[in-house]
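> What shape does this take:
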Amino acid sequence: MDAIRNTVLEAWMTEHGYSSNSLADAVNRAVEELTGHLGGLDGSSVRAWKAGRVSWPKSATRTALEAVTGLPAVALGFVPRGRPAPAPASPQLEEPDMKRRTLVGGIAAAAGAAAAPGTASPRRIGMSDVNRLNKRFAEIVASDHRHGGQLGIERQAAALADETLNLQNAGGASQRVRSNLYASAAAFRSSAMWAAIDGRRYDVAKAHMREAQALAEMSGEPTIKFRIWSHAGTLYRHVGRPADSLAANDVALSLHLTRRDPLFACLGHARQAATYGFTGDTVAVQRALGCAQDALERADPALVRPAWMTAASNGAELETLALSAYLRLGEFEQAETHAHRSLALLLPQMQRDRAINTARLAIAQLGQGDLEPAIATAVRIPSDIAAQHARVAHLLQEFGTALNAIAPGSAAVRTWTEHTVTGLRGHRPEPAVTSRIKRPAG
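Next up is the predicted model:
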């Protein structure tokens, strides 16, 4: 039988700016994270997937590909061995519905079996179901740490939220289990919200936020309430509504959780500091960062916390938000100090945060007139991340705009322009905001 071309995978690669070689490199790195050994794929391997000559990659490769894309293999057009291949169809027509059907087939199948007519009695939904959902949530968080902002992550998280809610009607459950199901649904929806914020899809993020808030209230779970209100503060900051951002962060900080575990207070105060930086209030920034540092020192490092608090646990998130605040204030020397600290504390898998903070470091160096070090910093950002992540692309465009304003026609500008043409080809950034770095007089 002739191989059937995988047009769904081709469409995904086109949408996300991947060539065969760059996708092979990304999957190889993900294989290394999973197994400790770098994968052995090259461009020809991916071309074999696209041509349909390989319809079901090996297990480790498949898991790594799913981590890179944020989608199950079947949602990328692959067909498990022993299952007949579907007739070719237009990926533009088929892909959204196909993703919805296949993203969480295991959960949907369990719900369907429990609710099927003719069943003697509905299946009892228990904590084992909640634990499986928690494992999927940890996978979403891990994918966010590596890639961030990707539409695939947002869609997967939103689909998992919907499927989690389906379990509420799929069988009997205790009140404890039902509360945990609502908390899981809220967690998935909050990850969809964060991916949309990170991808600068702010209107979509607001819709996710409203649903996440309602689910969190039904769950009564304070940890997820904190996450959602804290993300709301970040969303409002990004859309230029500092008063709403401060109010949302105040809701997060008012939760009893922040008194029980000072690490949550640390994160809440640090996010307030980032918003105060947006308003230009230096005194408020320093006060909020002082409160955050005090809370970090009081936090018990032995407590078990959600995976999404990882960067807060060792102070990396505090340094990241301090960097953001001082960059907004135009205090570039302070910003550079916090940039170096954050980069030293970030764990290796936090590729998205590392790229963002490296771009911010370059802007801080440029703000001090250090053109050559700034460019050397900026070109360290991997081109695939720069091409695929909206916030990184936005920061690099801002960097280029500021560089041109400071040293028009200089060798530094020519070096950066050459890099953007050769190293960042395929990068389509959004329009840059007005630069915070002013061109020196004269």
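> use CA for all of it now, contacts and neighbours both
Fine.
> Any idea how far the top helix by length along the chain is from the middle of the chain?
Taking DSSP state H as the criterion, the chain has its longest helix at helix 175-198. Averaging C-alpha positions (Cα atoms, centre = their mean, to the nearest Å) puts helix 175-198 15 Å from its chain's average.
> Would you mind listing the buried residues in it?
Of all the residues in helix 175-198, those buried under the rule 16 or more other Cα atoms under 10 Å are 177-198.
> which strands and helices sit next to that helix?
For helix 175-198, the contact count by 3 or more Cα pairs under 8 Å, 6 or more residues apart in numbering; DSSP states H and E identifies helix 127-146, helix 151-168, helix 202-219, helix 222-238 as packing neighbours.
> a markdown table for those, including distance to P91 and mean neighbour count?
Output for these, formatted as a markdown table (distance: least, Cα to Cα, whole Å; neighbours: other Cα atoms under 10 Å):
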| stretch | distance to P91 | mean neighbour count |
| --- | --- | --- |
| helix 127-146 | 24 | 18 |
| helix 151-168 | 15 | 23 |
| helix 202-219 | 23 | 20 |
| helix 222-238 | 32 | 24 |
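> In TSV, list these along with distance to A252.
Conversion of these to TSV gives the following (distance: least, Cα to Cα, whole Å):
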stretch	distance to A252
helix 127-146	20
helix 151-168	22
helix 202-219	12
helix 222-238	5
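> Nearest to N357 among those would be which one?
Checking these against N357 by Cα to Cα gives helix 127-146 as the closest, at 13.4 Å.
> I'd like the structure of this one too, to check against the first:
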Amino acid sequence: MPGTRNDLLAAWLHDHKVQVGELTSQVNTEIGELTGRYGTVHDRHIRKLLSGEHKSPNAVLRTALERVTGRTATELGFVPRGGKKAGDPAPGPEDDPLYRRALLAAATAAGVALAAPPAGQRPRRLGSQDVEALRAELVAWTTSESTYGGTPALEKRAADITDRVISLQQENNASARIRSELYTVAAAFSNSAMWAAIDGQRFDSAEYHLDRTIRLAGLSGDPATEFRVWGHASILFRHLNRPADALAAAERAQASSITRSDAMFSSLAMSRLAVTHAQLGDDRNSMRYLDLAQKALDRADPNKHRPTWVTFYDQAELDHLAMVASMRLEQWPAAERHAHRSLAYLRPDLKRNSALVHAHLAVAQLGQRDLDQAIGTARSIPEGMIGHARVRRLLDGFTEQVITLAPRNPGARDWRARYRTAVA
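The predicted structure follows:
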């Protein structure tokens, strides 16, 4: 059935001088990155999107198009699938077919690598293929977490893989090199479980994962792994209101040998130190570390080979952390400036990060008593992300402050009603 031509998608193709066949190839490559299997999109699918015959691509195709073009689905002229009825709960990540497919594909790949030998069969010798299969699972896990945040399902998946890798080492033989690499992978999964718990505000669970991750990272002997563990430990201690421990962990990460060989890691360490000093009320050291972090990021080689997990750190993330530090110091104009910079650099597929920055931005605007602008920013957060633990924690305080400042303001009352419906 013919529809209204999608002028927004057509304009992007025209402006970037991209043909339909080229876009199809790029989309299929991106689907391969997301799911572990090269996409099966045909030129006719893209042409139907252009003609308006199809207005709502599925989650996999939609996300691939967003990542290829750097624009959101709305900016490409697409509309959400289905209709949300009043009172329906906001969709969570588990409702997204892409989320389910990526997790299932990763679980299948890792399951093959981690299969235990049949009863009575002699232990086998583990090799590079086992390590590579696990690394592929870690890439899929990281992709899902970057998009949706640390869901309980992702935490459990990472913890289960950790258990299996530990058992795999006990049941089979391996060279010293392979054993070290497997400990590195196990530490990465355990750390991922810890991060998912932190992101979901499940701090008791995060502390359990931390203890095991520190042991596995020590056995791995890998500097990047140890750096990651102490960086996340610092974040956990900040959430637990243990600033002295947070500072010690952040300094331990900065002291890692990898910060001396790679400016990207040095920048990440110093940006986290800036947030920790801000929590301690030390504005001078906080600003000093932010300046050093920016200089280090500017000289970092963007093409250097690094672990998959560190790809989240870029200019958008540095400004995100600078925004958090500024907010801890109640420097609201600076926080707003860094929030806008972070959003300008942020990749469109990082939905969780976008929601977090918008929530912080709303708080910063409210700190400057710009009520209407703050409410408008909060309203721009998709309902599916409002329920995320860290976003909701920010918006709980934001909503309480809005009503305290302007209890009779119609916009404030409307926001409270909308927020209550979204989190009910």
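> the helices in the stretch 251-400 of structure 1, which residues?
For the stretch 251-400 of structure 1, the helices defined by DSSP state H, counting those that start in this stretch occupy 257-260, 262-279, 282-298, 310-313, 316-329, 332-345, 351-367, 371-378, 383-388, 390-406.
> Report the angle between the second one and helix 282-298.
Looking back up the chat, that one is helix 262-279 of structure 1. Going by axes from the mean of the first three to the mean of the last three Cα atoms, to 10 degrees, helix 262-279 of structure 1 is angled at 170 degrees with respect to helix 282-298.
> Could you do the last one as well?
Counting by the same axes, to 10 degrees, helix 390-406 of structure 1 points 140 degrees away from the direction of helix 282-298.
> quick one, what contacts the nearest residue to W332 of structure 2 once chain neighbours are set aside?
Of all residues not flanking W332 of structure 2 in the chain, A364 sits nearest, at 5.0 Å (Cα to Cα, 6 or more residues apart in numbering). Neighbour list for A364 of structure 2: M327, W332, P333, A335, E336, A374 [criterion: Cα atoms under 8 Å, 6 or more residues apart in numbering].
> now A364 of structure 2: how far from A174 of structure 2?
Separation of A364 of structure 2 from A174 of structure 2 (Cα to Cα, to the nearest Å): 53 Å.
> same deal with D204 of structure 2?
Computed as Cα to Cα, the D204 of structure 2 to A174 of structure 2 distance reads 34 Å.
> Can you pull up the most central residue in structure 1?
G148 (2.5 Å; Cα atoms, centre = their mean).
> Look at that residue and give its secondary structure.
Three-state assignment for G148 of structure 1 (DSSP: H, G, I helix; E, B strand; the rest coil): coil.
> corresponding residue for it in structure 2?
Counting by TM-score structural alignment, G148 of structure 1 lines up with G149 in structure 2.
> Look at the spatially closest residue to its match that is not a sequence neighbour and say how many residues are nearby.
Closest residue to G149 of structure 2 in three dimensions, ignoring its sequence neighbours and counting by Cα to Cα, 6+ apart: R352, at 5.7 Å. R352 of structure 2 has 23 neighbours, counted by other Cα atoms under 10 Å.
> Please list all residues in contact with R352 of structure 2.
Taking Cα under 8 Å, 6+ apart as the criterion, R352 of structure 2 is in contact with S146, T147, Y148, G149, M385, H388.
> Next one: the first one from F78 of structure 2, what distance?
What that stands for is S146 of structure 2. Applying Cα to Cα, the value for S146 of structure 2 to F78 of structure 2 is 23 Å.
> Also the last one?
Distance of H388 of structure 2 to F78 of structure 2, computed by Cα to Cα: 24 Å.
> more crowded one of those two?
Neighbours were counted for H388 of structure 2 and for F78 using other Cα under 10 Å; H388 has more, 23 against 19.
> isn't that one right up against Q201?
No. Using Cα atoms under 8 Å, H388 of structure 2 is not in contact with Q201, being 9.4 Å away.
> Let me know the distance separating the closest residue to Q213 of structure 1 other than its chain neighbours from A51 of structure 1.
Excluding the flanking residues, the one nearest Q213 of structure 1 by Cα to Cα, 6+ apart is I228, at 6.6 Å. With distances taken as Cα to Cα, I228 of structure 1 is found 42 Å from A51 of structure 1.
> Likewise for S313 of structure 1?
According to Cα to Cα, S313 of structure 1 and A51 of structure 1 sit 45 Å apart.
> which of these two has more neighbours?
A direct count of neighbours by other Cα under 10 Å for S313 of structure 1 and A51 places S313 higher, at 22 against 17.
> contacting residues around that one?
Here S313 of structure 1 is in contact with L263, P301 (Cα under 8 Å, 6+ apart).
> Next: D370 of structure 1.
Counting by Cα under 8 Å, 6+ apart, D370 of structure 1 touches no other residue.
> Now check it against structure 2: what is it aligned to?
Under the alignment (TM-score structural alignment), D370 of structure 1 maps onto D370.
> Against I381 of structure 1, how distant is S174 of structure 1?
Distance, S174 of structure 1 to I381 of structure 1, by Cα to Cα: 49 Å.
> Which residue numbers in structure 1 does the helix or strand harbouring L9 of structure 2 align to?
In the assignment (DSSP states H and E), L9 of structure 2 maps to helix 7-15. Per TM-score structural alignment, helix 7-15 of structure 2 has no counterpart in structure 1.
> For the following helix or strand past that helix, name the packing helices and strands.
Counting by DSSP H and E, the next helix or strand C-terminal to helix 7-15 of structure 2 is helix 20-35. Judged by 3+ Cα pairs under 8 Å, 6+ apart, helix 20-35 of structure 2 is in contact with helix 43-51, helix 59-69, helix 97-113, helix 128-148.
> quick one: the longest one to structure 1 mean distance?
Once the two models are superposed, helix 128-148 of structure 2 sits on average 0.7 Å from its counterpart in structure 1 (mean Cα distance after the TM-score superposition for structure 1).
> got the angle between that helix and helix 351-367?
Using the same axes, to 10 degrees: helix 128-148 of structure 2 against helix 351-367 is 30 degrees.
> Remind me what helix 128-148 of structure 2 packs against, helices and strands.
helix 20-35, helix 97-113, helix 152-171, helix 176-199, helix 351-367.
> The third one too?
With contacts defined as 3+ Cα pairs under 8 Å, 6+ apart, the secondary structure elements packing on helix 97-113 of structure 2 are helix 20-35, helix 59-69, helix 128-148.
> Quick check: F237 of structure 2 touching A246?
Yes. If you go by Cα under 8 Å, F237 of structure 2 and A246 touch, sitting 4.9 Å apart.
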